[in-house]
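Student: need the 3D shape of this:
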Amino acid sequence: MFTVGMVLFAVIDIIGSIPIVLDLRKKVGHIQSEKASLVAGLLMIAFLFLGKEILNLIGIDVNSFAVAGSFILFFLALEMILGISLYKDDAPESASVVPLAFPLIAGAGTMTSLLSLRAEYETINIIVAIIINIIFVYVVLKSSGKIEKVLGSQGINVIRKIFGVILLAIAVKLFAANIQSLFS
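Tutor: Next comes the predicted model:
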């Protein structure tokens, strides 16, 4: 359970997403922490049980999904590292489901990781790890204002760059691990 929890913690990377959360908060004024956490948790648990079947139903294999997820992570990392904005929502009312719950918390990288973990670990361990991670995500989302005050703008910028590079590395690893399977 600890291993699964740590893998999900690294892929969800809510600590590295703090700068994105703070930017969203500035844009929309309010983040619905409860709704974002609940939706992300439900998406992950649903995908744990139905993900492979859903992908097969629409004719997408897990490797293609993983490669697509690596592109999303790649672009999120570029936003963090370069300080640019690729995701634009013309009239955001709140930042709960999109882009927080999906694709930031329960994105393609997380979903792909869940499918991989299901092949190696007991389902109950994965579910408990999801719940623990979602509780942590909720706490971080709820206290994002306090975190911003403690770290300050320079601290946020440093975290954004460091976790942007880590997210970029995860994207490259996810891409490299799955691209070979598409051509074999």
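
Student: make it CA atoms for all contacts and neighbour counts henceforth
Tutor: OK.

Student: what about L50, distance to E93?
Tutor: 30 Å (C-alpha to C-alpha, to the nearest Å).

Student: got a list of what the residue most central in space within the chain touches?
Tutor: Most central in the chain under C-alpha atoms, centre = their mean is I105, positioned 3.3 Å from the mean C-alpha point. Listed by C-alpha atoms under 8 Å, 6 or more residues apart in numbering, the contact partners of I105 are I12, D13, I14, A40.

Student: how many neighbouring residues does the first one have?
Tutor: Yep, that's I12 we're talking about. 24 (other C-alpha atoms under 10 Å).

Student: what about the helices in the chain?
Tutor: 2-12, 18-28, 33-57, 62-82, 108-120, 123-142, 144-183 (DSSP state H).

Student: now these as a markdown table including distance to V98?
Tutor: Putting those into a markdown table (distance: least, C-alpha to C-alpha, whole Å) gives the following:
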| stretch | distance to V98 |
| --- | --- |
| helix 2-12 | 15 |
| helix 18-28 | 10 |
| helix 33-57 | 8 |
| helix 62-82 | 14 |
| helix 108-120 | 13 |
| helix 123-142 | 14 |
| helix 144-183 | 18 |
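
Student: next, the second sequence, to be compared with the first:
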Amino acid sequence: MPSGVPSVEDFISALVVFLVVVDPIGLVPIYLGLTRGFDSRRKRTIALRGPLISFAIIVFFAYLGELVLSALSIGMPAFRIAGGALLFWIAFEMLFQRRAERKERTADDARTEEEAHDLAVFPLAIPLIAGPGAITSTLLLMDRYGATLGGQGMVLGAAAVAVGSVMALLVVADLVNKLLGRTVIHTVSRVLGIVLAALAAQTIIEGITAVYPPH
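Tutor: Coordinates of the predicted model:
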């Protein structure tokens, strides 16, 4: 586990993980579909509140997630292996465009069945932003860097930048969608899926070597 002050490379690595699993660009067309029919003021409220609530969820799991695992008698090596497998599945979905389709179905269900609920909480904050991938990544990164206050701040700082980028893109979602189009957005998501697959494989390797150290 890294000790001392985290390096810039550590921050970039954590930031890449959060950007990939949150997928800010990929959320733009989903958000537009989710808020179709709302006026601009309501859209802006949802775009601001959703990311803020999702960041609060990430902070909660950053500090209390390990207590939950301990209560369930789950060790971090096992969680690394399971978490890596989950991230690998998310990467698979991103590569073959199944993740976007699933998220769009979640948004459509919310529009028809949960219309009276605050869309900023469900489904935008959770599970679209602070979903299983983001929560798993938070726990894994806190396990790797969270031994010091500097490491904890680095992980939460990376999460804040990723969530902040979501907020910024959603506020100008109409312009982003017009400039890039769905084809470019989906292409970026697939490229990020390749990166996430490699990160997931590395996480699984770390979990296995923690149980069976190389000689």
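
Student: TM-score for these two?
Tutor: Superposed pair, TM-score by TM-score structural alignment, normalised by the length of the first structure: 0.78. Supporting alignment: 184 aligned residues with a C-alpha RMSD of 3.1 Å.

Student: out of the contacts of I105 of the first structure, which is nearest to V150 of the first structure?
Tutor: The shortest gap between V150 of the first structure and any of these belongs to I14, at 16.8 Å (C-alpha to C-alpha).

Student: from A171 of the first structure, how far off is the closest one?
Tutor: 16 Å.

Student: repeat for M6 of the first structure
Tutor: Going from M6 of the first structure to A171 of the first structure by C-alpha to C-alpha gives 17 Å.

Student: give me the more crowded residue out of those two.
Tutor: Of the pair M6 of the first structure and A171, A171 is the one with more neighbours under other C-alpha under 10 Å, namely 26 against 13.

Student: quick one: contacts for that one?
Tutor: G69, S70, F71, L73, F74.

Student: quick one: map the third one onto the second structure.
Tutor: Applying TM-score structural alignment, one finds that F71 of the first structure aligns to A85 in the second structure.

Student: so that match makes contact with G207?
Tutor: No - A85 of the second structure lies out of contact with G207 (C-alpha atoms under 8 Å); the separation is 10.8 Å.

Student: looking at these two now, which is surrounded by more residues?
Tutor: Counted by other C-alpha under 10 Å, A85 of the second structure and G207 do not tie: G207 has more neighbours, with 21 against 17.

Student: aligned counterpart of the more buried one in the first structure, please.
Tutor: By TM-score structural alignment, G207 of the second structure lines up with N178.

Student: what about the residue lying closest to its match once chain neighbours are set aside, neighbour count?
Tutor: In space, and not counting its chain neighbours, N178 of the first structure is closest to N63: 5.1 Å by C-alpha to C-alpha, 6 or more residues apart in numbering. N63 of the first structure has 18 neighbouring residues, counting by other C-alpha under 10 Å.

Student: which residues sit in contact with N63 of the first structure?
Tutor: Counting by C-alpha under 8 Å, 6+ apart, N63 of the first structure touches N178, I179, S181, L182.

Student: ok, V21 of the first structure next?
Tutor: Applying C-alpha under 8 Å, 6+ apart, the residues near V21 of the first structure are L100, L141, S144.

Student: A36 is in contact with the first one, correct?
Tutor: Yes - with contact defined as C-alpha under 8 Å, L100 of the first structure counts as touching A36 (6.2 Å).

Student: what's V68 of the second structure aligned with over in the first structure?
Tutor: Superposed on the first structure with TM-score structural alignment, V68 of the second structure falls opposite I54.

Student: an error on my part: the question was meant for N177 of the second structure.
Tutor: By TM-score structural alignment, N177 of the second structure lines up with E148 in the first structure.

Student: distance-wise, check the nearest residue to its match once chain neighbours are set aside relative to K88 of the first structure.
Tutor: Counting by C-alpha to C-alpha, 6+ apart, E148 of the first structure lies nearest to I156, which is 7.1 Å off, once chain neighbours are set aside. Per C-alpha to C-alpha, I156 of the first structure is found 21 Å from K88 of the first structure.
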